[in-house]
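*Asks:* please find the sequence and the predicted model below.
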Amino acid sequence: MAKEKIVLAYSGGLDTSVILAWLKETYDAEIIAFTADIGQKDELDGLEEKALATGASKVYIDDLREEFASDFIYPMFQSGALYEGQYLLGTSIARPLIAKRMVEIARAEGATAIAHGATGKGNDQVRFELTAAALAPEISVIAPWRLEAFREQFPGRAEMIEYAEKHGIQVQATASKPYSTDRNLLHISFESGMLEDPWFDASADSNRDMYVLSVSPEDAPDQPEYIELEFEQGNAVAINGEKLNPLQMMETLNELGGKHGIGRIDMVENRFVGMKSRGVYETPGGTILFAAHRRIESLTMDREVMHLRDSLISKYSTLVYNGFWFAPERLAIQALVTESQKNVTGTVRMKLYKGNVIAAGVKSPVSLYNPNIATMEADPTQAYDQGDAAGFIRLNALRLKVSSGVEQQSGK
């Protein structure tokens, strides 16, 4: 009989390298390694050879960068998503795409299961498995970190490093740099190891070599750089007059932001599974895009539409963070977001300087801002009669006066 097939989400890092060998040994199965190219750059070098040498029977390395940028990053940025006021969801938004492609491969290969290297304490296990449940409920999921036998053998990363060394598996993690990283087109994250101490200063000079996408703000150019971003219906389409597709846009903004030390975030966040965790993120291009998008919205979005959309940002961000990208409620909110962006067209000028993204001008052919109405000088259009404000205030104050009167009568 043919062996069972398992599709493993494989990054080539410590966890998935060890898991690949462990799955093959434990399940006596054929392991198909899958890596999504979503912007890891040189991290993909030699990955196929490494997976095969570790025991994979077949390796998929699929270039999903364009799909990632156009179908995941751009729609999310239209929503204004920002988890807990800081996190631009760089890891969160990549997981549903990876899981989507993984179940497609599983079906094509006749695999009965997919596997991932997410720990039982993290968010990624939820994101992978909720996506699989939504798209391919008939395929089972193997999560080694949740299996007692696996945890007994590998109580921590130190044991995994030792196992890798013993089995000739090359990994980047070492005892001196045990933190884990996750890189894609939108960001790179750092967690675990010395970062588990929230008092540890990740911005200190001694830790400069940890960062990948950006220079330290102190090392950024002493002169600011101005850029102009053009938007069409809520999507960035050009930089300084040069038309770019979403993938090219993200790559270019990453270079610009990284050059000026933009997009570093160090935060303690609330995981879906209930605990707090500390993460350090570099999101240079996303930080610029987020600020520019908000700026063009301020000029072109109707007030009530903006406020309605903004009221859903927390919900939308939480859905993405928790892994509900393919859930009906996220799709419903996305439909509203798409409608809200129809008039978000124009050009934003931004100043990049030592970690800062500074607004330096905005214009639009469909601007809702009318300087003749907003002016503090005489209004040539006479569209606004200042005297009308008295009645406006009087009517809005009515319920406050009534409430105050009731409180005074009751002696409160």
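*Replies:* Cool, got the structure. Numbers count the residues shown, from 1 in each chain.
*Asks:* going forward, measure contacts and count neighbours with C-alpha atoms only.
*Replies:* OK.
*Asks:* which ones are touching residue 305?
*Replies:* residue 340 (Cα atoms under 8 Å, 6 or more residues apart in numbering).
*Asks:* quickly find the element holding it.
*Replies:* Remark: residue 305 resides in helix 303-311, with elements defined by DSSP states H and E.
*Asks:* what is the helix or strand just after that helix packed up against?
*Replies:* Using DSSP H and E, the helix or strand that directly follows helix 303-311 along the chain is helix 313-322. Under the contact criterion of 3 or more Cα pairs under 8 Å, 6 or more residues apart in numbering; DSSP states H and E, helix 313-322 touches helix 328-340.
*Asks:* circling back to that earlier point, what inclination does the helix holding residue 305 have with respect to helix 328-340?
*Replies:* 150 degrees (axes from the mean of the first three to the mean of the last three Cα atoms, to 10 degrees).
*Asks:* can you list the buried residues in helix 303-311?
*Replies:* 306, 309, 310 (16 or more other Cα atoms under 10 Å).
*Asks:* cool, and stretch 4-11?
*Replies:* 5, 6, 7, 8, 9, 10, 11.
*Asks:* quick one: the residue lying farthest from the centre of the chain from residue 402, how far?
*Replies:* What lies farthest from the middle of the chain is residue 409; by Cα atoms, centre = their mean that is 53.8 Å. Counting by Cα to Cα, to the nearest Å, the gap from residue 409 to residue 402 is 11 Å.
*Asks:* also residue 92?
*Replies:* In terms of Cα to Cα, residue 92 sits 48 Å off from residue 402.
*Asks:* same drill for these two, tell me which one is more crowded.
*Replies:* residue 92 (23 against 10; other Cα atoms under 10 Å).
*Asks:* tell me, how many neighbours does the nearest residue to that one once chain neighbours are set aside end up with?
*Replies:* Nearest residue to residue 92, sequence neighbours excluded (Cα to Cα, 6 or more residues apart in numbering): residue 321, at 5.2 Å. Residue 321 has 27 neighbours, counted by other Cα under 10 Å.
*Asks:* for comparison:
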Amino acid sequence: MNTKPNKKYQKIVLAYSGGLDTSVLIPWLKENYGCEVIAVSGNVGQASELEGLEEKALKTGASKLYIEDLTKEFVDDYIIPTIQAGATYEQYLLGTSFARPLIAKRIVEIAKAEGADAICHGCTGKGNDQVRFELAIKAFAPDMDIIAPWRFWELNSREKEIAYAEEHQIPLKINKETNYSKDKNLWHLSHEGLDLEDPANEAPINVEGFLELGVSPQQAPDEPTEITIHFENGKPTALNGETMDSVALIEALNKVGGANGIGILDIVENRLVGMKSRGVYETPGGTILYAAHNKLEEITLDKETKHYKELVALKFGELVYNGLWYTPLRKALSAFVDETQKTVTGDVKLKLYKGNIIPCSVTSPYSLYSAGMATFDEDDCYDQADSAGFINLFGLPIKVRALQDQMLSEQTGNHFPDVE
């Protein structure tokens, strides 16, 4: 149930990031609903963005702020399963998409513990996040009221929100001139709005201060960086021979990838709500992990499994993007993916150079690649004469059709068909 300010509540739990939308929401909710506001922020690796958050939330009227460290759960239960699936959405590596269901689940848990009447989020009525938050809330608290002010409030532009914040002395890290809409977590950083709204405008990736997780390819070092990633059952477990915790490994890859201009994506994507939207994404570590994982699957998965898994990856990516993480289909697809990962163990060596990821080597104890089979030199494990019978059988439908067309052409004088 979505509600406007014609209903009063005793206690509302707010999904709080400290950004523009949620900063103005605390006083706005108190003014319009006459309620206690409890803020909840999910730490999914946004680091410095959490500094001073509690003081800010309390000063603007929240009764308390929960800062929940969800980073490890985010990586192990959401990021890695998505990497294993090879799932993307129109090239986008789903950085915001799979963070929202996790945060929403924790918000529901706190709302229940606090005895809250409603949950509020600051997502716009044009975006994808409103769907991701609310579908997760419905999955865990189907009877909970949901308040989404962007659908009906008077602060229907970011300029009006900034003016409201200034009137209520709410400190902001942005102003009207630097008002990019950003989302940051351990996995990525997204940039939207302002000049990026016009696809005719080049993204300012070479402008100082725009990129935060790395540098542009033009500004990257002139010498390549070599790295080796080890996987166990499709999960990255070591970097350059050093066993690492999953969070630390992504942090390390973000650093080396960012320094080499890796993982900058500028796309116009198709939003769930139907419109196209332009965004610039920084995903340095994630881009490396996807490339390495795919390289390892090249030698550890058989043809039929790998090809079918690509179909699964497409659907998996759509489910994640559309906020359908907590659904039977996503769980079923993950079960399939888990089965495919049992042999995805080995080492992948990559060279990072000015935005490029260059494969160097891949090894696995479960490799299906046979040098003896594939060699162009003389071998004793493959009789090349066998290929003639294979081609005769494989091409039989084509031959039968051609003979039929030839017979019809002779009978009618017409040419059947034009096969070129």
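*Replies:* Now that the structure is in, tell me what you want to look at. Given the structure is predicted, the values throughout are model-derived calculations rather than measurements.
*Asks:* still on that earlier bit, so the helix holding residue 305 of the first structure aligns onto which residues of the second structure?
*Replies:* Alignment of helix 303-311 of the first structure against the second structure: residues 303-311, by TM-score structural alignment.
*Asks:* mean per-residue distance, the matching stretch to the first structure?
*Replies:* Comparison of stretch 303-311 of the second structure with the first structure after fitting gives an average deviation of 1.1 Å (mean Cα distance after the TM-score superposition for the first structure).
*Asks:* roughly how far is stretch 248-264 of the first structure from the heart of the chain?
*Replies:* Distance of stretch 248-264 of the first structure from its chain centroid, counting by Cα atoms, centre = their mean, to the nearest Å, is 15 Å.
*Asks:* buried residues in it?
*Replies:* Within stretch 248-264 of the first structure, the residues that count as buried by 16+ other Cα under 10 Å are 248-251, 253-254, 256-264.
*Asks:* that older thread, for the buried residues of helix 303-311 of the first structure, which one is nearest residue 384 of the first structure?
*Replies:* Nearest to residue 384 of the first structure among the buried residues of helix 303-311 of the first structure: residue 306, at 22.5 Å, using Cα to Cα.
*Asks:* measure that closest one to residue 300 of the first structure for me?
*Replies:* Counting by Cα to Cα, the separation of residue 306 of the first structure from residue 300 of the first structure is 10 Å.
*Asks:* over to residue 65 of the first structure?
*Replies:* On the measure of Cα to Cα, residue 65 of the first structure and residue 300 of the first structure end up 30 Å apart.
*Asks:* more crowded one of the two?
*Replies:* Of the pair residue 65 of the first structure and residue 300, residue 300 is the one with more neighbours under other Cα under 10 Å, namely 23 against 19.
*Asks:* just checking, that one touches residue 345?
*Replies:* Yes - between residue 300 of the first structure and residue 345 a contact is recorded at 7.2 Å, counting by Cα atoms under 8 Å.
*Asks:* what about residue 109 of the second structure, which SS state?
*Replies:* Three-state call for residue 109 of the second structure (DSSP: H, G, I helix; E, B strand; the rest coil): helix.
*Asks:* can you find the partner of it in the first structure?
*Replies:* Match for residue 109 of the second structure (TM-score structural alignment): residue 104.
*Asks:* same thing with residue 24 of the second structure?
*Replies:* In the first structure, residue 24 of the second structure lands on residue 18 (TM-score structural alignment).
*Asks:* what comes up buried for the one helix or strand that match maps to?
*Replies:* Here residue 18 of the first structure is covered by helix 14-27, with elements defined by DSSP H and E. Residues of helix 14-27 of the first structure classed as buried: 14, 15, 16, 17, 18, 19, 20, 21, 22, 23, 24 (neighbour count, 16+ other Cα under 10 Å).
*Asks:* ok, and what's touching it?
*Replies:* 8-11, 29-31, 33, 51, 54-56, 116-117, 144, 160-161, 163-164, 169, 171-173.
*Asks:* which residues of the second structure does whichever helix or strand comes after it align to?
*Replies:* Counting by DSSP H and E, the next helix or strand C-terminal to helix 14-27 of the first structure is strand 30-37. Mapped onto the second structure using TM-score structural alignment, strand 30-37 of the first structure covers residues 36-43.
*Asks:* can you give me the buried ones in that stretch?
*Replies:* Quick answer for stretch 36-43 of the second structure (16+ other Cα under 10 Å): 36, 37, 38, 39, 40, 41, 42, 43.
*Asks:* same question for stretch 238-246 of the first structure.
*Replies:* Buried residues in stretch 238-246 of the first structure (16+ other Cα under 10 Å): 238, 239, 246.
*Asks:* so how far is residue 104 of the first structure from the second one?
*Replies:* Translated: residue 239 of the first structure. From residue 239 of the first structure to residue 104 of the first structure the distance is 35 Å (Cα to Cα).
*Asks:* also the last one?
*Replies:* Relative to residue 104 of the first structure, residue 246 of the first structure is positioned 24 Å away (Cα to Cα).
*Asks:* residues contacting the nearest residue to residue 223 of the second structure once chain neighbours are set aside?
*Replies:* Using Cα to Cα, 6+ apart and skipping residues adjacent in sequence, the residue nearest residue 223 of the second structure is residue 353, 7.0 Å away. By Cα under 8 Å, 6+ apart, the contact set of residue 353 of the second structure is 220, 221, 222, 223, 224, 225, 260, 261.
*Asks:* trace residue 353 of the second structure over to the first structure, please.
*Replies:* Using TM-score structural alignment, residue 353 of the second structure lines up with residue 353 in the first structure.
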